[in-house]
Structure formats: C-alpha cells, structure tokens
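> Please work out how this folds:
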Amino acid sequence: MIFKGDILVSVFEVLKERGYIAQLTHEKEIEELLAKEKITFYIGFDPTADSLHVGHFLGMMVMAHMQKAGHRPICLIGGGTAMIGDPTGKSDMRRMMTSEIIAQNGECFKEQMKRFIDFTENRALMMNNADWLMSLNYVQVLREIGVHFSVNRMLTAECFKQRLERGLSFLEFNYMLMQAYDFLELNRRTDCVMQLGGDDQWSNIIAGVDLIRRKESKPAYGLTFTLLTTSDGRKMGKTEKGALWLDPKKTSPYEFYQYWRNIDDADVAKCLALLTFLPMDEVRRLGSLKDKEINIAKRTLAFEVTQLIHGSDEAAKAQQAAEALFGGAGSLENAPKVTITSEMLETKLLDVLATTGIIASKSEGRRLITQGGLYIGNDKVTDPEMLLVGELLTEGSVLIRKGKKNYTQLILE
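As a prediction, the model looks like this:
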C-alpha cells in the first residue's frame, strides 16, 4: 500500500491512475492480491548492450512503484535467453553474443538500476537466467516443458506472426518456452507469482502464467505496461545518434535533458505521469498548461527525468546549460563541448565537424547548409568549402548550431 496524501491506496490504483497498465491476465485477482499481500514479481532485461536505454526506463519506474508499496522485485538478466535472442518486434534474427559480453553488460545494468531499486537486505533480487538455462537437458525440457505448448497456439502469437513470412528460425521459436521456463524457475526458487513486461511481451508472459498453473497447480499472474510511444504512435527514445541511453558516456546528461525538453506538447502529460514521481494532481496541472506555458511543464519534466537517471547535480547543470543556450541566461560552462587542435585550423569546417562528431557526415553538413540550418557563432554557414580560421574563435571557442536547438561549443586546445 502507498500513501496518496493522507489516504492509503493500493499500488494497483497508482499504476492504473498513472497510465502504466496495458493488459492483465486476471484483473480482479491481481487487484486483490496487490492490495492484500506482499508479492515477489519479476521483469526481464535483455543484456544486448552495455547500457539500459529509455525503453527500459518504464519498467524500472514500475518496479520502483511496486517496491515502494512493499512488493519485492526481481531484475532478471537474460544471460541465457540472450544467447538466442527474442524475436519480438524484430524483422531479422539477432546476432549471437558471447557469455563474456553478456555478463559484462549485466554488471553495467546493475549499477544503473541501483538509482531506482533498493537491493539491500534482500528487498530486491538481481538474477541471471543463465544460472538455470545453460545447464538444462534438452530431452528433459521437451518432456517436462514442451509437452505443455501447442505449436498451433504459438503461431498465433504476434511475436511469431510478424516473422513467419521472412523466416523464423527454430532457435528463436524456442524463446517463448525459455521465457516461460524462467517464470516457472523463479516461482520455484523465490515464490515469484507475477511477471511484468512491456505490452509487446504479452504472448510470452501468458505462456509463463499458463505453464506455472499447469505444472504447479498454483496461481500465477501477468501484467503488461504500456509502451513508451509518442501521441502519433512512434516509439520514444530515438535520437539522430540512435537510442537514448541511460549511460552518460553514451548520451550526455545535457542531451538527455534536451530530449525531454523538446518533446511534443501532446506527450508532456503522459511522460510526467509515467516517468516521474510527481503527484498526479501536479501532473494534471502541468499537463493542462497551454501555448507558451507548456514550456514550464517541459522544463519540469526534463529536470525530473534527468535527475532520476543522472542525479540532481547533473540535472541542474543540464538545465543551466539549456537556459544559457536558449534563454540567453546562465552559464555555458555545462553546455556540450568538443575540443580541436591547432592543426585543424585552416581546414574545411565540414571536415572538422565530421571528424569531431558534431555532424554525422559531410553530406549531412552540406544538407544542413542547403537548408539554412548550420551556424557558426551567429553567422549562417552558406559555403560548404568554408575554412575554419582562427579569427572565428573568440577567446579560443565558438558555438556551432545545427537546426534550431542543437548546440555544441567548439574549443581550441
């Protein structure tokens, strides 16, 4: 239970009010269970990179809300399933990974999750399904697990239907069985009774719930949360550089802040509800702001989300840098910076910008120039052959702008 003001409410009500819940296997039972008991639940994380990204953020927020209500989360690292790859939402087979890379990625996840989840004194568990999947006997799996799965039913699952026309390997076809077995194993080891996941995992979650009920004759439950999408249905968290990572080395706190500062007006209220711990009365107040005032809500959202991921100090620095660049106030000290050497002077500006990563390529730079979207200092760049000369750098630096909102300081070492 959680206090909402002076009123004690179930976490189910909190998740429902904030807009997390997409589908449930047994709605009435789950509502009663979360109100009356303290349960162990799990969410799986696929360790295919050395950092979590914003797509995982929603799952961590759900875990945090659940833990605050007294329920125990298991963060399950898919060290075993990552050896195969989840076909859900993929048009092609995922590349194979080594066990060493998977283990290293899992360690990185642990550090990032600690900002949200309290792992002390067994309040949360971090487990790896490689601990049981890698030692399984294939014939035993077929006899004990495979017998409970209907191929006809599996083929109706969305995660497989999307792949059938282009080809689905038998390797990937086993993924649903492995995820279902994870739930069964966690139920046996930790009395875990509920699996949570994104709504694209619905078919896999149902499979696990059904397997436990068949094998153990015990209740088990599944709940999916809404995917983080924009108001027009696009997946959130994509930038021109790729995914929006939670690792500051991959996505700087400033870039992270700016992403949320620049989201569409229509998405502000939803993101405040899903990605912050602000009270819902405040979420509704901020979400109702119109026209220029919506920027107040966007600044609040950007600060709150950046604070959760990177801490208060980095969020404050990112906010100050944004205000300096866009509002003409504050210090540029915390704005994004790229250093160049004196050898780069008297060479083509586009070569320097491409070398330092300010632009993805010289062709992108030429396109920006054609569209009038590249500035050096206050001057629009009109010549693709322009040289970067020392006179352009005031006190050893100059501000480069791409489009309306992408600034980088170019600093001479």
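
> alpha carbons only for contacts and neighbour counts from here, please
OK.

> residue contacts, Gln179?
81, 204-205, 208 (CA atoms under 8 Å, 6 or more residues apart in numbering).

> 10 Å - rerun?
Listed by CA atoms under 10 Å, 6 or more residues apart in numbering, the contact set of Gln179 reads 44, 78, 80-81, 86, 129, 133, 185, 204-205, 207-208.

> what helix or strand does Ala318 sit in?
Per DSSP states H and E: Ala318 is located in helix 312-326.

> Which helix or strand lies directly C-terminal to that helix?
strand 337-340.

> quick one, strands of the stretch 201-350 of the chain?
Under the criterion DSSP state E, counting those that start in this stretch, the stretch 201-350 of the chain contains strands at 221-225, 238-239, 242-243, 337-340, 347-348.

> Is it possible to get TSV of the contacts of Gln179 that adds distance to Gln23 and neighbour count?
Listed next are the contacts of Gln179 as TSV, based on distance: CA to CA, whole Å; neighbours: other CA atoms under 10 Å:
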residue	distance to Gln23	neighbour count
Gly44	17	22
Gly78	23	26
Gly80	27	23
Thr81	24	24
Asp86	20	22
Asn129	25	22
Leu133	28	18
Glu185	23	17
Asn204	13	24
Ile205	11	27
Ala207	14	21
Gly208	15	25
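
> Also this sequence, please, to line up against the first:
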Amino acid sequence: MDFFADLQARGLVHQATDPKLGEWLAAKPRTVYAGFDPTADSLHVGSLLGLIVLRRYQKAGHRPIAVVGGATGMIGDPSGKSAERKLLDKETLERNVDGLARQMRRFLDFDPAVTHNGQGPALVANNHDWTGGWSYLEFLRDIGKNFPVNVMLGKDSVKSRLGGDAGMSYTEFSYMLLQAYDFVYLAEEYGCELQAGGSDQWGNITAGIDLARRMHSRQVYGMTWPLLTKSDGTKMGKTESGAIWLDADRTSPYEFFQYWVNTDDADVGGCLRMLTELSHEEIASLDAARSENASARESQKRLAEELTRLVHGDAGLATAQQATEIFFGAEIDGLDDRTLGQIFADVPAGEMPKSQLAGEGLAIVDALVAAGLAKSKGDARRTVEQGGAYVNNRRVDGLDRTLTAADLASESVIVLRSGRKKYALLRMV
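Presented below is the predicted three-dimensional model:
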C-alpha cells in the first residue's frame, strides 16, 4: 500500500483538491504544511492529529512545515466558532508560540544533519515573521485586491457566522486573507506545494490555493483530515474537567493514559488507525479480539500505551502504567503529590504535621484514625491485628509499626488502606 492509500485506509483523508493527489505525492518528495493555533502554550488532543499527519508525511520522505500562527493568532480563526475569540496580547502569543515549538520536537525531526529523500528537516515557522511588518495599505493593495468578496461570503466559516446572532467582525473576516497568504509565502520561500488541515479548514485552504494562482500563477494543492470526534459526534479530547493537553504539567501522563484506556469500544478502532503507527494487520487483530472479549479492553490499553509513549516518552509511559497498577495492589513509591492526588481523587484524606514523622515516628494506629480509616484506636488495632492495614499497599505486620519520612509515597503523602479497597490519603503538612 502506498503512502496516500495508507492515509485513506486509516481514515485520514476527508477532502482533497485533486483526485490524483496520491499519484502526485508518489512522483517525488513534496513540502507540506499545517497550521497550529497558539491559543495556549500547549497543544491538546484536538491538535494531535495534525502533528501525527505531518509526522507520517515526514516518514514517507516529504518535508513538513508546522506553522504556528503568531500573526493569525492575534485575530482568531472563526472556523467552527459561534462567537469571536478573545484576542491575545503579544507577550502571551510569543510565550505560546515558544511552547508549541518545543512540543513539536517530540513528533518531528528537526535535525539539519538528517535528510528524508533529499528533503530538508522539518521546520517550525511563525507567520508573524512575514506579516508583522505589513502596513494596512500594503495589505489591501497586495493581498486584499486578490480576494473577491462574493467568494469569501460563500465559505462555510463565514456563512455560518453571518447567519447567527453573533455576526462576524471585520477582524475575523480578514483572517482568511492572512492564512491564505501563509500558503503563498511558503510556496515562494520553501517550495511548499501542499497544505493539510482539519476538515473545518477547507475554506481557508482553498482560499490559499486561489490566492497562489492569482498572485503568482502557482499550482498548489490541499487536503483535509476529519476532525477527531467520538461516535456521538462530540469532540475527542474534552472531559468534564477540561481539555486533555499534551503538556505533562497540564495533563499528567497518568491522566493522559487513563483518557485513552477509557475510550469507548465504538471509537477505539478509529483511534488506533488514525493516531497510531500500528500496522493494519495488528489493528485488525485488535478489532477481532475486541469483538470476542471487549471487557479485556486490549485495544484501549494498546492505544493508551502507543499514544502515551509518543507524547510523554518511555519514562512518562512507565509512570502512567505504575500509577494504573496501583489500583491492583502494586506497591506505591516514587510518585509525586499531583499524580497520587489524581489516582485517589475520590478517596478521603486527613492531615497531620510532618514533624510527626520525625524521631520515633507516627504510630500506625494513630495514622489510621487520622486518615479516617478507623473510628477509634481500638478499631484501628483490630484492623492491624487482622492483617487488613496497608501502608502504600504494603501490609502492616504488627501494632508496633510506626511511620517515618521513609514511608512518604510522594513529597508529602502516605497512602493508607484498610481491607482490599478502602483507601485514604494522609497528607503530612
């Protein structure tokens, strides 16, 4: 199966401006770009598909350019939005652009010493670099004159907003012109011939193709991938607590891993095809196993492993798997307060002064009472004597057991357990 046919088989081609795009890609290495909106200093799961598509292009021998919208981010893309976005200040945008560029290095090869079929390394470009110096008159003269207003009004992103109560500002209406010029500039400067994006970007992509033709008589191409949605039509990567981010400080490896482990059976097959580099044969085998025994969640575990390793590396995957195994009684050690708090978000917690761990230490009986796992010291003694008390999932052998700083499972937390499943946290403050 050739590269483009593989993209199609994985469900990664939604629209293409040329029915023979696959043949065109197979003819020689090409340069392709996709844009990323710097509304935060981290990408989220909704952006993951774009990075993975660019990664696939690079592995197939093409050169990817990731454009971070330092200029377009000042306006905000109206596509798919029912109201105007909050405008970001220049300092915030610069911080966000830097954050996204750092994250992209986990997915794309930027090493100038490495070539792919004679192509240069991946490139991160900020469109503020080539638009920031424009005057308004230059913009109108050089770009605006090439945009028929009737064509712009026909784009879905514009029509949907003009038909709603919120309407559309002139600022947002101009967004399409700026993004379209990105394609023209990249075509002239880097020989970029293909823009890829989510299906909601089709209007912006075709506007760029039209502008390249009008300004420089260039033939360039476009393709889109489908938006990453669940079978119920809602966007993937959204939870009750917010977005699933690619930054470990925003969404821990454990949270990220658990999100994919909990993927619905109806969605996991598509995610395996679109988001992982597993072979079609292995995915088909996982599909068959899921049909025979869905409760084993083998597909979900494989998906979670592949994506957590890709986004957070082997160390992040190991941490996530360790945290997951804790539910099945694995000993707890070497985690941080945040991860423990996420694992045991729904269990009670008590507090004691950290000084109690000094000297002779804190008696296990007092610890169980303080954590709320025993109503009284007598109740706590019975739990210990019957072998039902655990510290960090390690059984307590006797009533003489005391807790010291060595028993901290993280910076300030000790995990206590009574019986098989009754947990509590003891925070040493």
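
> Got a TM-score for the pair?
Comparison of the two superposed chains (TM-score structural alignment, normalised by the length of structure 1) gives a TM-score of 0.81, and 358 aligned residues with a CA RMSD of 2.6 Å.

> would you list the strands of the stretch 201-350 of structure 1 in JSON lines and tack on mean neighbour count and distance to Ile411 of structure 1?
Formatted as JSON lines, the strands of the stretch 201-350 of structure 1 follow (neighbours: other CA atoms under 10 Å; distance: least, CA to CA, whole Å):
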{"stretch": "strand 221-225", "mean neighbour count": "23", "distance to Ile411 of structure 1": "44"}
{"stretch": "strand 238-239", "mean neighbour count": "14", "distance to Ile411 of structure 1": "24"}
{"stretch": "strand 242-243", "mean neighbour count": "13", "distance to Ile411 of structure 1": "25"}
{"stretch": "strand 337-340", "mean neighbour count": "15", "distance to Ile411 of structure 1": "5"}
{"stretch": "strand 347-348", "mean neighbour count": "14", "distance to Ile411 of structure 1": "15"}
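
> Tell me which of those strands sits nearest to Asn105 of structure 1.
Across the strands of the stretch 201-350 of structure 1, Asn105 of structure 1 has its closest neighbour in strand 242-243 (16.2 Å, CA to CA).

> Give me the distance between the two termini of stretch 217-227 of structure 1.
One end of stretch 217-227 of structure 1 sits 31 Å from the other (CA to CA, to the nearest Å).

> Among the strands of the stretch 201-350 of structure 1, which comes closest to Ile376 of structure 1?
That would be, of the strands of the stretch 201-350 of structure 1 and by CA to CA, strand 347-348, which comes in at 12.9 Å.

> can you name the residues of structure 2 that that closest one overlays?
Across structure 2, nothing matches strand 347-348 of structure 1 (TM-score structural alignment).

> which residues of the stretch 1-150 of structure 1 fall in helices?
11-18, 27-36, 54-68, 99-113, 130-133, 138-144 (DSSP state H, counting those that start in this stretch).

> Tell me which of those lies nearest to Asp200 of structure 1.
Of all the helices of the stretch 1-150 of structure 1, helix 54-68 sits nearest to Asp200 of structure 1, with 11.9 Å by CA to CA.

> Comparing the helices of the stretch 1-150 of structure 1, which comes out most buried?
For the helices of the stretch 1-150 of structure 1, the largest average neighbour count (mean count of other CA atoms under 10 Å) is found in helix 54-68, namely a mean of 21.

> Pull the number of nearby residues for the equivalent of Thr25 of structure 1 over in structure 2.
Under the alignment (TM-score structural alignment), Thr25 of structure 1 maps onto Thr17 of structure 2. Thr17 of structure 2 sits with 16 neighbouring residues when counted by other CA atoms under 10 Å.

> and what of Trp260 of structure 1?
Trp260 of structure 1 - counted by other CA under 10 Å - has 22 other residues nearby.

> What is the equivalent residue in structure 2 for it?
Match for Trp260 of structure 1 (TM-score structural alignment): Trp260.

> so what's the closest residue in space to that match that isn't next to it in sequence up against?
Ranked by CA to CA, 6 or more residues apart in numbering and with sequence neighbours excluded, the top spatial neighbour of Trp260 of structure 2 is Ala304, at 4.9 Å. By CA under 10 Å, 6+ apart, the residues touching Ala304 of structure 2 are 256-263, 272, 276, 298, 310, 317, 320-321.
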